[in-house]
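Asker: Return atomic coordinates for the entry below.
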Amino acid sequence: MRKIIFTALFALFSISFYAQKGPKIVFKAVDNTIDYGKIYKGEDDGVRVFEFTNTGDAPLIITNVQSTCGCTVPSKPKEPIMPGKSDKIEVKYNMALGPIRKSITVESNAVNYEGGKVHLKIKGDVLERTETSPLEKKKVGPLQ
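Answerer: Now for the predicted structure:
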């Protein structure tokens, strides 16, 4: 019994040395992805927000936020995020027609991601609303 207790305490003590110390970034979006869904050009401004929290024990510093193309413009927090505090990264898509499949890279001093780099994604479809005139006759069958 003494050996089991000693082994358990040793294992618990050893694990505590491997726990990462420092800032940790945790995003609220599932899989770090925001789904725009099906949206219509001209009816949506294309702005979405990735909310995150510093769950570590040191200030989190976002050093850079970059998109894969110029059609997506991200903005980053200017000040360090203290432990336990939350902030946001705002992303504006230019609402070009077609599918949205873009990636944003966040560079920080977070210890819970390799090199402090986190990849965020946006996805969805931008459609154009087609309006028909109420005076326009609708085709009902193949003979018309």
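Asker: Going by C-alpha atoms from here, please, whenever you check contacts or count neighbours.
Answerer: OK.
Asker: hmm, who's touching stretch 92-107?
Answerer: Residues outside stretch 92-107 that contact it (C-alpha atoms under 8 Å, 6 or more residues apart in numbering): 41, 45-48, 62-69, 71-74, 116-128.
Asker: out of those, which are buried?
Answerer: Buried by 16 or more other C-alpha atoms under 10 Å: 41, 46, 48, 62, 65-67, 72-74, 116-127, out of these.
Asker: What lies in contact with stretch 54-70?
Answerer: So stretch 54-70 is contacted by 21-26, 73-86, 102-110 (C-alpha under 8 Å, 6+ apart).
Asker: are any of the residues you listed buried, and which?
Answerer: Buried among the contacts of stretch 54-70 by 16+ other C-alpha under 10 Å: 22-26, 73-74, 76, 81-83, 102-110.
Asker: among the residues you listed, which are in helices?
Answerer: Among the buried ones among the contacts of stretch 54-70, DSSP state H puts none in helices.
Asker: let's see this one next to it:
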Amino acid sequence: MKKNIVALAGLFVAFIALSSFHPAAESLSFKAMTYDFGKIVKGAPASHNFEFTNPSSESITITKVTASCGCTVTDYTKGSIGEGSEGFVKATYNAAKAGAFSKTVSVYHSGSEAPIVLTIKGEVVE
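Answerer: Next comes the predicted model:
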């Protein structure tokens, strides 16, 4: 009898946990996660728009976008992004120093606590 009650309680807890889980709302679907600028000229900032779609049945809002260094400026789609809607995260690299670079941009949104990490890379030439 005790085993049945414990098993039933366990099933109830599992049902509650799974019913609050929304896998479709967990992530935005980016067309590409990495962009290679190739060779860019020193002193000429380079930008790229990472395009995405919201594949979930719920609206998602980007809450914050952070770059791995001050040499990269970001912009992104503001407001609610509805089901099937598209948006962007823009990364602009300040090509102030010659040499190879690889920087990340972390995208936080309402569907997940973990960020989506995008990467830009290339080589700044004189």
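Asker: Which ones among the buried ones among the contacts of stretch 92-107 of structure 1 lie within strands?
Answerer: 48, 62, 65-67, 72-74, 117-127 (DSSP state E).
Asker: all strands for structure 1, in order.
Answerer: 25-27, 33-40, 47-54, 62-67, 72-75, 86-93, 98-108, 117-127.
Asker: Determine how far the first one lies from the middle of the whole chain.
Answerer: Put plainly, it is strand 25-27 of structure 1. 9 Å (C-alpha atoms, centre = their mean, to the nearest Å).
Asker: What range does it cover in structure 2?
Answerer: The aligned range for strand 25-27 of structure 1 in structure 2 is 28-30, by TM-score structural alignment.
Asker: Show me which positions of stretch 34-53 of structure 2 end up buried.
Answerer: Neighbour-count burial for stretch 34-53 of structure 2 [16+ other C-alpha under 10 Å]: 34-35, 37, 40, 42, 45-53.
Asker: what about it, start to end distance?
Answerer: Stretch 34-53 of structure 2 has an end-to-end distance of 16 Å (criterion: C-alpha to C-alpha, to the nearest Å).
Asker: what's the answer for stretch 98-117 of structure 1, then?
Answerer: Start-to-end, stretch 98-117 of structure 1 (C-alpha to C-alpha) is 28 Å.
Asker: Please apply the same query to stretch 110-117 of structure 1.
Answerer: End-to-end distance for stretch 110-117 of structure 1: 8 Å, by C-alpha to C-alpha.
Asker: Equivalent analysis for stretch 88-98 of structure 2, please.
Answerer: Stretch 88-98 of structure 2 has an end-to-end distance of 28 Å (criterion: C-alpha to C-alpha).
Asker: Now find how far off-centre it is within its chain.
Answerer: That offset, for stretch 88-98 of structure 2, works out to 17 Å (C-alpha atoms, centre = their mean).
Asker: what's the answer for stretch 38-54 of structure 2, then?
Answerer: On C-alpha atoms, centre = their mean, the centre of stretch 38-54 of structure 2 falls 16 Å from the chain's centre.
Asker: Many thanks, I have nothing further to ask.
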